[in-house]
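Trainee: Prediction below, plus the sequence it came from.
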Amino acid sequence: MSIQEAVNNSVTGDIIIVRPGIYTENVLVNVTGLTIRSESKNGYAQVKPLNESVSTFLITANSTTITGLNITGASKIYDKNAIFAYSDMNNVTGNTIENGSIFLGSHMPDNLKIIFYGEMNNVTGNIIENGSIILGSEISDNLIAENKISSGEGIHISCCGINNTVSGNTISNCSTGISEWDQGADIRNNRITDCDYGIILSMSGSGIDNNTILNCNIGIELRDACDVDIINNTITACAECGIFDKENNGRRRIYNNYFNNTLNVRFVPGEGGSNWNNSLTSGSNIAGGPYIGGNFWAKPDGTGFSQICVDLDRDGIADLPYNIYEDEFDYLPLVSMSSLQNSITPTSNFTASVTNGTAPLVVKFTDLSKNAVVWNWDFDNDGISDSIEQNPVYVYGTQGNYTVNLTASNGLNTSSKLTNITVKKRVSSTWPFVYVTSGLSVFVIDITTGTVITRVKVGCWPEGVAVTPNGKKAYVTNSWDGNVSVIDTATNTVTATVKVGSSDVVVSPDGKKVYVTNRDSNNISVIDTDTNTVTATVPVGNSPSGVAVTADGKKVYVANSGNITTTDDTVSVIDTATNTVTATVHVGNYSSGVAVTADGKKVYVANRGHYVSVIDTTTNTVTGTVDVDNSPDEIVVNPTGTKVYVAGTKKGYAAGTDDGFVSAIDTLNNTITATLDIVGGSPTGLAVTLDGKKVYVANSNISGNGTLSIIDTSKDTVSATVNLEFSPGELATIPDPESISSS
């Protein structure tokens, strides 16, 4: 008899005993409450699919138990389903799965509008070789426990379900141990070894407790996961890093974990936002100490923070906080109660990327100290600490001879080293630094090398950025928070936050006013730069985007892009003396970027519908259009007003590419004189230098990284491309301090 024949002749509650042998068939289990088990319970009953395009077992009835079978997956199905269940309260236990998956999914039968979901199932004690366990979308209340999975895809949990538990599984040599998307599963007591990724969390708020992750490439990758507790885990010998914080979403607690990797935590520049310790409480921690606090930070070579930092009071908590990344700290790092950190003597040592050159000289310092957990850098040997980063970057802006002093310490003993830096007189006419927005931050970038000089944390999803003419302040709109961060450019710190703004920003030529667009409230706000307060609110069109001000400061032009439900496609003209709209000009589809020529006679508007509108400011009418045959978004005018540069995505973007373009337009006759391909990125920001010799283009790509393209305006060619380790947004040039001081 076939298994299917037995099922067809069964009633609820029957037990089907499968004798040893090879059964080549696809089994539909549509009788409630059946148990299908092997007679020997040792896998001698083998089930192989007759039709490789249909799951070997399809379970549509509730309360089915399948146990003790050796099942091969159907190879022509994407997930090679050995068992597919879209019913409830089933038990799949003690089976051996070869080249296939156990899939708990959903199904909508023909002619029915109801969807059946596989929920409240137990998948336990199975051995899976070259396969996976998959929970489909909106699947809840399932237990995945004590399974052994090797040489396959691990355990995948799709979005939108709740109350799933993944516990006690052993996963090895898989592409991913456990991946979870947009739900909150309980992932605990699993052992994951030799996988590319131990655990991936994306848009997820899970509990990760008491797992062991060993010999993976990345232990845990946090994408945009929030509300995550990662506690009591052991993550060791991972080649790239223990935890990769790839995308910030905050509200994560990571404590009482044992890390022992060459790099324990890796961040994408601009991300972060986790809490790395619990409040100090009594209880045995993961390193055997008497208090629960932070994490144990080790390295295989014995130079980890927890292996070096002193613990003079012998409470198992290091006497110093651990600076994980920029302003991220573990304030209660654990140490071993049996360690001998107090007797360790540090040795200070470092290298400089360059020791002489012309101003401004960018120097990257690389720490080579031994047995150190604290670094104090004095870049000009004046006795004042300039940085506590382990590997800082510093810019010497003026010529001179400087002495760098690094003092390294383990919290008790110290060691110092000196190196001389010679900076010659500046010869370049271009100040090579820009502000670039991304994620939660504004980066100061050396445009020639892509080196991140420093990072300023602002609000969530900063978009527009503008610098005052005197170079002393930068204003950044945070689109998610709906506010503006004010940066002191001398210290690169946020000194004020103004509760308006969501899109673009521009500073008046006299530096006294800032105009910011408010996309959701259909208006712009006027900020006084002396007090950083809002002095006026001006209603404009629907979804204002780009904003520009004339050189005399008398008019502001606002591009109203509209949205999916309400189109607009206009430009509002504002009289700055009265803060009122004096004209509305109809332009093209989805107007975005806007720029004004230096003489104030023309306004150029980038319309995503594929062309640029030209407005005569005397009559406030459109006098011409330039078809760029793509989707323009960003736009700037050079200082002399002879050229307009417009950037955006190519037509092919919708077909799956992210390549962009920049077109140069001659303002004399409004014709395109050059179109440049921006390969491997879509332009997100555009800026022209004060001398007009270069145009900088910030490009973001699908991979999450980006580039800066440098355009030589004398030839209108891309003269250089600089790689970035983050996805950039808008950018703004930083004024040359020498030109400001001499003006």
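Mentor: That came in fine, so what should we check first?
Trainee: Please make it C-alpha for all contacts and neighbour counts, starting now.
Mentor: Will do.
Trainee: Just give the number of residues close to S338.
Mentor: S338 has 10 neighbours, counted by other C-alpha atoms under 10 Å.
Trainee: From G288, how far off is it?
Mentor: Taken as C-alpha to C-alpha, to the nearest Å, the spacing of S338 relative to G288 amounts to 10 Å.
Trainee: ok, now T625?
Mentor: 72 Å.
Trainee: Give me the three-state assignment for M337.
Mentor: For M337, the assignment made with DSSP: H, G, I helix; E, B strand; the rest coil gives coil.
Trainee: Contact partners for it?
Mentor: The contact partners of M337, by C-alpha atoms under 8 Å, 6 or more residues apart in numbering, come to G288, G289, R314, D315, G316.
Trainee: And for the last one, the neighbour number?
Mentor: Okay, so that is G316. Neighbours of G316 (other C-alpha under 10 Å): 27.
Trainee: Do I have it right that it meets L334?
Mentor: Yes: counting by C-alpha atoms under 8 Å, L334 is a contact partner of G316 at 5.8 Å.
Trainee: Give me the common contacts of these two.
Mentor: Taking C-alpha under 8 Å, 6+ apart as the criterion, G316 and L334 both touch G289.
Trainee: related to what we said a few turns ago, of the contacts of M337, just the buried ones, PyMOL syntax please.
Mentor: Buried residues among those (16 or more other C-alpha atoms under 10 Å), as a PyMOL selection:
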select buried, resi 289+314+316
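Trainee: Can you give me every residue that contacts V722?
Mentor: By C-alpha under 8 Å, 6+ apart, the contact list for V722 reads I447, T448, T449, G450, T707, L708, S709.
Trainee: For the closest residue to it other than its chain neighbours, give its distance to E25.
Mentor: Leaving aside its sequence neighbours, V722 sits nearest to L708 (C-alpha to C-alpha, 6 or more residues apart in numbering; 5.0 Å). With distances taken as C-alpha to C-alpha, L708 is found 58 Å from E25.
Trainee: alright, now check it against this:
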Amino acid sequence: MWVNKLTVFLVITIFFIIVTYNPASAREITVDSNVSDADFRSIQEAVNNSSPGDVVLVSPGIYRESVDIEIQNISILSESGNPKDTFVRAFNVSTNNITVSGFSIEEILNLRGHSDYYYYYNYPAENCTIKNNILKSGIYSNECFNSTIEKNIFLKSGISVYGPDKGSFTISDNLIVNGDIDSHLGPNIDLLNNTILKGSIRLGEGGNNRIIGNYISNSSYFGISFWESYSNEIENNTVVNCSNGISIEFLSSQNIINNNTLICNDKGILVGGHVSGENIISNNTVSSSNIGILLSGSSSVGNPAGGNSLLGNTISNNNIGILFEGYSSSNLVRNNRVELNKQCGVYINNVGCGARYGSTNQFYNNIFNNTINFFNDTSNYTHDYTSIYTGNSYTIQPIGNGTGIVPVALNTIKTSGTNIVGGPYIGGNYWAKPDGTGFSQICADSDGNGIGDLPYNITENETDYFPLVSSSRSKETIIPVANFSTNITHTLVPLSVQFIDLSRNAVAWSWDFDNNGMPDSTSQNPVHVYTSPGTYIINLTASNGKETSSKTHEIIVQEAKVPPEAEFYANVTGGQVPLSVQFTDLSKNTTAVVWDFNSDGIPDSTERNPVYVYTYPGNYTINLTVNNIKGMDSKSSTVTVSPSQRLEGKLILTEYQITTSELDETQPAIYEDRIVWQSNCNGSYTLHLYNISTFSETPIVSRNNSEFYPAIYNDRIVWLESGNIYLYNLSTSTKTLISNQLGIYPAIYGDKIAWQGECNGDCIYMYDVSSSKQARITNNKSSSYLPAVYGNRIVWESRRIANGSSNIFTYDLSTEKETQISTDESYQQSPAIYGNRIVWGDYRNGNKDIYMYNLSTSEKIQISTSGLAFDPSIYGNRIVWRDSRNGKEYIENSNIYMYDLSTKKETQITTSGPASSPAIYGNKIVWEDRRNGDADIYMCIISEQREESPDADFSASSIS
């Protein structure tokens, strides 16, 4: 009994001590800039005089101070708790256990440990909380762990977190408008229930993070992005109207993307880059996008965009449901509903690839319900190509004397188990169409096992051997009805006939072309050639696997008795590029026709009534050659194709296509009448030069085909080759090594060559051709990129701000003076210079626009207002750039725009897209253009409309 009494006594004593204990160091310190009886009138003074455990309580007001917090375990709170009435310039938190709450903060809030001069954070901060604030310049955190950022409002700013390399970090319930959450190098970061409008979430070089329950909309880049990031959990997020909903790229693997909703994005989910594999993409809803899920693999290393699992997703009402491109292999697609996608359900656009990329992509137990369910574009297995969806270029990888083909499996082993449409076996897929004519909707199931009686042969290389049939359909009687048509336009031997199936409720076809009772073809739409005269009865037997139906048709094939007579008609004989011409064959007694549309002696078509598109100006001779067994005849005519012209106000825009090859021609540069660019031939890049005045193209000879990023001035061309900078003199045909250290992005003006080079970082270098001297312009305390040069001035982009943003700098070689042009804490990139004017791409306020600075007047003006402007170039009063105002920021949606400083008018140069990499000289603009698939070089010449002089005229009447 006495033990129990002692226990009760001790408990009461301890409780009394706890509730009455109040250490002398725990105080409430008041701050009021307007009232004298407060403890302090400055927040900084209050912080400096505080001790661990204190609370600094700040009265409403405007505090124009940047508060440094270096004392641990204190809280700085607004008295009202309302950030709309308590304003502070900035906070710098560099110690542990700090809370900042209830303020409107004008400049950036820094959250990081003690650092030395070079920002090596040896003393990280922990257990800090930033909540219930309004921030106008965002939060930057470096090596701060076990901390929380919650319930804040960010206006035109966001959150950048570097690290932590230990502990955890939570960012939750924030509202971010025109800003991003950017996490770099940090594991164990939780991003929970945030709302981001016109912004995104970006994770780089980290893993084991959780992104759950966030809402993201209207980002011109992506909603959620991973770069070299692994083992993350992305769940229950909603992403609306972004370029990429969820983007997983470059060494990003083993991520779980589950139960997210992605609506109205250009690409719902993108897995791409090098070794972005073994991700699980499950139970997501992806709709109303251009591409639902895109796996886009590169060939550089490992197994690119491979080993991913697409499980249980609903992918509907997109243009393309699922797209595999490049080297994407070893992927599993199972238990998905792929429905009502406009172009097709699944589009395989892989390139021929080496054996290490040749593992099977497997599809089974899916519901496909699209007009075209599955299309494997094997045309890219034989040549390089550039994707119109991502802009990525792919090169075929040979295996011996051939190329590899990524195999496709459309079923698994038939096993017991409930399949996706309720049947008793798992095997292949359910193949439906919205009009009810899909294979699985028609094929018979005689034994009622939920597997069709026939395999589904999509092509000769793609077969689903166990196609699913729903249990409710397996008991219905569906009767096929056979029917077909032909394309016969003559009856002379040799007669080639295209048979076109028009049957209903059919999944298998058997053709007998000569009425001998033996099947000649099982293709749905075969071609047969009759080589002998006679009367032939064609018999088509259509089947649904159980029932059959037949249709017959008679063809009388004759032998020619007289030679042919060539004749044709063209619907137009002239016009601007691109000029589409419909040719109609009017010949008599012909069995074959051959068209040569450009008088080069090479046959262009053997169709009877072809259409040909002329994409380059010129006078073309069209030749039609016809024949039969009695002879041959020809007929010629001409078509005149003029350049494309468009009137924009008083400007005449005349467009020329400079290159027409099937290679990728990119990165053009121009000086006077010379255009130089890089050409991709089987993965090797060579430089080519076009002379506008002589209409001649010339390759720039190199010893090893690896030339990139050309620039030109007069008769000098500079470029990057194998990591070195080279100069080629067109007048003397001599090639000179400028720098043998690692360099990139050369620029040239007169005798001066500038480039971005290695210096334990990225520095700007300059070489003077006249003196043969090299100088380093910048040091390695910052990273400097993308130089441009004009006269004695060099401009570049420099990342000197700790949060990773960049500014524009210039250096005057004559005065040896460096000047910072832009100061905004955002991204200013890709500068160009002409005379005293510098232009660049500026990412302030969450937009991407072109800005200009005049060195003579110190005036800075905004040139574009679209919010999606990139890559400016300037000559004289004219500035050109790439603009994606009519779509997302990717190249397939971009056009070229121009602004004239003298008239203050903007002009759209291209309208067909996708166009990029503009350059300007005088009245000539050049760019790379992918309107025809591969990249070509185009040029626009700008001229002004002449004002016509008025005709003198008058009339008079006599006056008496």
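Mentor: Perfect, I can see it now. None of these values were measured; they are calculated from a predicted model.
Trainee: on that earlier part again, out of the contacts of M337 of structure 1, which two are the most distant from each other?
Mentor: G288 and R314 (12.3 Å; C-alpha to C-alpha).
Trainee: Mind jotting down where the helices sit in the stretch 151-300 of structure 2?
Mentor: In the stretch 151-300 of structure 2, no helices are defined using DSSP state H, counting those that start in this stretch.
Trainee: quick one: what's aligned to C238 of structure 1 in structure 2?
Mentor: Applying TM-score structural alignment, one finds that C238 of structure 1 aligns to N341 in structure 2.
Trainee: what's the spacing between that match and I291 of structure 2?
Mentor: Distance, N341 of structure 2 to I291 of structure 2, using C-alpha to C-alpha: 9 Å.
Trainee: Mutual contacts of the two, please.
Mentor: Residues touching both N341 of structure 2 and I291 (C-alpha under 8 Å, 6+ apart): N318, N319, I320, G321.
Trainee: Surely H156 of structure 1 and I139 touch.
Mentor: No: taking C-alpha under 8 Å as the definition, H156 of structure 1 is not a contact partner of I139, at 11.7 Å.
Trainee: who has more neighbours, those two?
Mentor: Set H156 of structure 1 next to I139 and count neighbours by other C-alpha under 10 Å: I139 wins out with 24 against 20.
Trainee: I'd say that one and E119 touch.
Mentor: Yes: using C-alpha under 8 Å, I139 of structure 1 makes contact with E119 at a distance of 5.8 Å.
Trainee: so what sits against both of the two?
Mentor: Counting by C-alpha under 8 Å, 6+ apart, the shared contacts of I139 of structure 1 and E119 are L104.
Trainee: can you pull the contacts of E98 of structure 1?
Mentor: Contacts for E98 of structure 1 (C-alpha under 8 Å, 6+ apart) come out as N70, I71, T72, G73, I128, E129, N130, G131.
Trainee: quick one: what's aligned to the fifth one in structure 2?
Mentor: Residue mapping for I128 of structure 1 onto structure 2 gives I216, with TM-score structural alignment as the criterion.
Trainee: What helix or strand is the residue nearest to V722 of structure 1 located in?
Mentor: Using DSSP states H and E, L708 of structure 1 sits in strand 706-712.
Trainee: Pull the number of nearby residues for the residue nearest to Q4 of structure 1 when sequence neighbours are not counted.
Mentor: Closest residue to Q4 of structure 1 apart from its sequence neighbours, by C-alpha to C-alpha, 6+ apart: V27 at 5.3 Å. For V27 of structure 1, the neighbour count with other C-alpha under 10 Å is 22.
Trainee: Structure 2: which residue goes with V27 of structure 1?
Mentor: Match for V27 of structure 1 (TM-score structural alignment): I139.
Trainee: Its match and C443 of structure 2, how far apart?
Mentor: To C443 of structure 2, I139 of structure 2 is 61 Å away according to C-alpha to C-alpha.
Trainee: same question, R793 of structure 2
Mentor: Distance of R793 of structure 2 to C443 of structure 2, computed by C-alpha to C-alpha: 74 Å.
Trainee: higher neighbour count, these two?
Mentor: Using other C-alpha under 10 Å as the criterion, R793 of structure 2 and C443 rank with C443 on top: 33 against 22.
Trainee: Skip the chain neighbours and tell me the closest residue to the aligned partner of Y322 of structure 1 in structure 2.
Mentor: With TM-score structural alignment as the criterion, Y322 of structure 1 lines up with Y456 in structure 2. Spatially, and ignoring its direct neighbours in sequence, Y456 of structure 2 is nearest to D464 (5.0 Å; C-alpha to C-alpha, 6+ apart).
Trainee: in terms of contact, does the one you found touch W431 like I think?
Mentor: No: in this structure D464 of structure 2 lies outside contact range of W431 using C-alpha under 8 Å: 9.6 Å.
Trainee: Tell me which stretches of structure 1 form helices.
Mentor: Applying DSSP state H to structure 1 gives helices spanning 3-8, 305-308, 737-742.
Trainee: The second one maps to which residues in structure 2?
Mentor: So the one you mean is helix 305-308 of structure 1. With TM-score structural alignment as the criterion, helix 305-308 of structure 1 aligns to 439-442.
Trainee: Return the mean post-superposition distance for the matching stretch against structure 1.
Mentor: Mean deviation of stretch 439-442 of structure 2 from its aligned counterpart in structure 1 after superposition (mean C-alpha distance after the TM-score superposition for structure 1): 1.2 Å.
Trainee: how far away is F250 of structure 2 from L410 of structure 2?
Mentor: For F250 of structure 2, the distance to L410 of structure 2 (C-alpha to C-alpha) stands at 28 Å.
Trainee: Which residue in structure 1 aligns with G402 of structure 2?
Mentor: Counting by TM-score structural alignment, G402 of structure 2 lines up with no residue in structure 1.
Trainee: Then K414 of structure 2?
Mentor: In structure 1, K414 of structure 2 lines up with L280, judged by TM-score structural alignment.
Trainee: gap between its match and I97 of structure 1?
Mentor: The gap separating L280 of structure 1 from I97 of structure 1 is 46 Å, by C-alpha to C-alpha.
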